[in-house]
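# Following is a predicted model, sequence given first.
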Amino acid sequence: MNIAITPFFRTLGEVADVQIGPFGSLLHKADYIAGGIPVINPMHIAPDGIAADPEFSISDEKAASLKRYHLEAGEVIMGRRGEMGRCAVVLPEHAGMICGTGSMKIVPSPEKLIPEYLVHILRSPRARRELENAASGVTMLNLNATALKGLQISLPPLEEQRRIAGILDAADALRRRRREALALLDTLPGAIFAEMFGDPRDNPLGYPARKLSDLCSRITVGVVIKPASYYVDDGVPALRSVNVREGGFDLKDLKYFSQQTNDGPLKKSKMKKGDVVIVRTGQPGRAAVVDEEIAGANCIDMLIASPKEDELLPYFLEAFLNSDAGRQMALSNQTGQVQQHLNATALKGIDFITPPIEEQREFTRRLDEIRRAKENLTTHLGELETLFASLQSRAFAGDL
């Protein structure tokens, strides 16, 4: 017969000790050295655990004076500044490291709370919201020990905590593998480009070289003079460099022009399907092909190249510009010095390798396969994110 386990709730302070890292005169910037005992601040707490940085260390002597801040296996370290819920279990290999000023260490009561379960609770959306509401600060959130101790958590028996942590660990591992697979796919276009065409600076396959201006029907710049004067609350998207990724777009934080302005005084920089949009400053040379979703939008302070598709395919140009060699060629002037700002003249003057169009089509076909794989993985990752958030919420509510 299955017996339902009814969890009850306790404040974290009832089942764990919470201690803020050293502050004030206990630890100064001047105390940091390279290669000593690592100090763990929020920046060193990653989703998959503690990632110590040897550059953020202190001497053995200084560490000895901070004995009460030493981390021990089985504790939990959590950032108290900035992003709430950033936490990790202290593993045996982390024992003896120092809880940093921007962190707290949590010591669970062994007979009441297991650290793996606690980490999942603290990372849950609900817990993060409650901690954000309890934290102070405008520019950067700052959580104190009293607020963290007051957080209510569901507290099933230890065996049930282990079961729940195991479920969440498995779901989290699936998410990580999907992210790793996506990251690997992001590296493939450059690898395939190098395999098929070699380094364009050396041109080992002896392709004809032509000026990029001869291979494009236009190379122009987006809106550069007072673009903010054209902004409206809603209308035609106006992309900025922050919206362009290598081989794609991030459509968060968009600006907008009115349709009338887009079709009128700013029509020169209106983008069409098959154009390649190129970042000028910040990360100059980063490029993406305009697809159906982006076609008709405008752009701000970026370059637009319209390849003549019987001679140059858009995705070949995109991959060239996103390669280290292509970007260096685009940014280098005639004396070989690197500019931090990419202008239209420099782009037009690139001596661009021109493989036969059939080879470019084969390259594009292989990129299409990568894009389809990424779309499938992204869909699966979204489903896993939704599932994981649901599991976290149920665990926090004591309903998993």
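Looks like it came in fine.
# okay, CA-based contacts and neighbour counts for the rest of this
Will do.
# what's around the nearest residue to Ala181 once chain neighbours are set aside, how many residues?
Using Cα to Cα, 6 or more residues apart in numbering and skipping residues adjacent in sequence, the residue nearest Ala181 is Leu377, 7.9 Å away. Counted with other Cα atoms under 10 Å, the burial measure for Leu377 works out to 17 neighbours.
# ok, now Tyr256?
Summarising burial for Tyr256: neighbours were counted as other Cα under 10 Å, giving 21.
# separation between the nearest residue to Lys348 once chain neighbours are set aside and Thr345?
Nearest non-adjacent residue to Lys348, counting by Cα to Cα, 6+ apart: Ser213, 4.5 Å away. Separation of Ser213 from Thr345 (Cα to Cα, to the nearest Å) stands at 9 Å.
# So if I had to pick from these two, which one is more boxed in?
Set side by side, Ser213 and Thr345 show more neighbours around Ser213, with 20 against 12, by other Cα under 10 Å.
# here comes the other one, which I'd like you to weigh against the first:
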Amino acid sequence: MSAMARIADLAEQIRGVSYDKEDASPTPKPGFLPILRAGNITDEGLVFDDLVFVPADCISEKQKIRKNDVIIAASSGSLDVVGKAARALQDFDGGFGAFCKVLRPGPDVDPSYFAHFFRTPEYRRRVSSLAAGVSINNLKNEHLDEIIIPLEPLPEQRRIAAILDKADELRAKRRAALKKLDELTQSIFLDMFGDPATNAKGFPIAHMGDVCDVRDGTHDSPKYISDGGYPLVTSKNVTGGVVDLTDVNYISEADYVQINKRSKVDRGDIILPMIGTIGSPVLVDHEPCYAIKNVALIKFLKTSPSAVFVRHLLSGHYFDYIVSRKNRGGTQKFVSLGDLRAFPLPLPSKGEQQEFARRVEAVEKARTISRTSEAELNALFASLQHRAFSGDLVSAGRGQLTV
């Protein structure tokens, strides 16, 4: 049986940088250093865009991010955001905001093994239950310190980490292939319609709420259940153009029915995350059996534009361009229902939209094959994660398990 250790015995916990809002700059300035915030922490790792910059003397040497630090989102209005974690793969000449924490692993734990633990569904479920608050969700120092992690001898930790790293590398390659297909669709769109941000072809503009039925999911926080129930899809489950139920939470049938009275998802709808990783729309091509929260729902009428065409407008740089003009400067990205209803859609003729949909169909066939492979790799990774931190990879025989 694996030995167990408290996080506090393996890593140093470091508080985030506090600064006055008026002292921060959205662009680099002499004597300023960048700050990472919750929005920079993703399931694929740290992203270094949408930074803020603060006077360098606000950041102590200890608060500068070092290679192998694990940066954790510790406070948010959304439980989907609290607990998100990512490993720093190299030193970063900057710090992290006060709504984040850093765990700096010590010599008794392999950094990669340690970081993988904070990506497991079991960890996310635990921090969600610990951090839940009335209006703001907070992960306290003691919450992290008292979390228990299985601790194998260092050589075994490194072997397990190498297995997880290899599986994660395969997932990253599949995501890259899907990104290439997205770029192909973007090329087709620009060739037919030009850049929607400039609308050089002069297509008429309509607000999305005037030509589609635009709603959102529940604003309530139904109680999660562990036995049976229905999936509650939130922003974290809508990613990469698909609905990923790998790490979904479940709710009772009564809550499921109540939520779906106003926001039932049907085949042919578009759903879109509204908080955290906004955008990334999904055109629903399956019979859904889930409810939604923090997710927009776009339904199409007989007079609505093509769903394929609208999905593309919501998934490219045009969406980012429009939303960035309404950015409210919060600690995480957010798009409101009002913003989506007012979203301007340049509308080519129905015939042009249908021709675009026809061309995209061929790309979608290739994307479906890639997504199936990605889903299989995600399932493999989730299985390996569970086995890694429940002792099963050890019992399988050291050095004998490969991916």
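On my side now, so go ahead. Note that this is a predicted model, so its numbers are computed, not measured.
# what TM-score do we get after superposing?
Between these two chains, after superposing, the TM-score reads 0.59 (TM-score structural alignment, normalised by the length of the first structure); 303 aligned residues with a Cα RMSD of 4.9 Å.
# and the residue nearest to Lys348 of the first structure, what helix or strand is that in?
Taking DSSP states H and E as the definition, one finds Ser213 of the first structure inside helix 212-215.
# rewinding a little: so the residue nearest to Lys348 of the first structure sits right up against Gly349, yeah?
Yes - contact between Ser213 of the first structure and Gly349 holds when scored by Cα atoms under 8 Å: they sit 6.8 Å apart.
# Go through stretch 250-261 of the first structure and flag the buried ones.
When burial is assessed from 16 or more other Cα atoms under 10 Å, stretch 250-261 of the first structure yields the following buried residues: Lys255, Tyr256, Phe257, Ser258, Gln259.
# Oops, could you answer that again for stretch 51-61 of the second structure instead?
Along stretch 51-61 of the second structure, the positions that meet the burial threshold by neighbour count (16+ other Cα under 10 Å) are Leu51, Val52, Phe53, Val54, Pro55, Cys58, Ile59.
# Tell me the counterpart of the fourth one in the first structure.
The pairwise alignment with the first structure assigns Val54 of the second structure to Ile58, based on TM-score structural alignment.
# My read is that its match contacts Lys29, right?
No - with contacts counted by Cα under 8 Å, Ile58 of the first structure stays clear of Lys29, the gap being 9.9 Å.
# for the stretch 101-250 of the first structure, what spans make up the helices?
Shown for the stretch 101-250 of the first structure, the helices assigned by DSSP state H, counting those that start in this stretch span residues 115-123, 125-134, 145-149, 158-197, 212-215.
# Distance to Ile45 of the first structure for those helices - can I get that in JSON lines?
Formatted as JSON lines, the entries for those read as follows, by distance: least, Cα to Cα, whole Å:
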{"stretch": "helix 115-123", "distance to Ile45 of the first structure": "12"}
{"stretch": "helix 125-134", "distance to Ile45 of the first structure": "16"}
{"stretch": "helix 145-149", "distance to Ile45 of the first structure": "18"}
{"stretch": "helix 158-197", "distance to Ile45 of the first structure": "16"}
{"stretch": "helix 212-215", "distance to Ile45 of the first structure": "46"}
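# which one of these is the most hemmed in?
Looking across the helices of the stretch 101-250 of the first structure with neighbours counted as mean count of other Cα atoms under 10 Å, the highest average goes to helix 115-123: a mean of 23.
# For the closest residue to Ile205 of the second structure other than its chain neighbours, grab the count of nearby residues.
Leaving aside its sequence neighbours, Ile205 of the second structure sits nearest to Pro346 (Cα to Cα, 6+ apart; 4.5 Å). Neighbouring residues of Pro346 of the second structure were enumerated by other Cα under 10 Å; the total is 19.
# gap between the counterpart of Arg81 of the first structure in the second structure and Arg6 of the second structure?
Counting by TM-score structural alignment, Arg81 of the first structure lines up with Ser75 in the second structure. To Arg6 of the second structure, Ser75 of the second structure is 22 Å away according to Cα to Cα.
# Next: Arg311 of the second structure.
Between Arg311 of the second structure and Arg6 of the second structure the distance, using Cα to Cα, works out to 45 Å.
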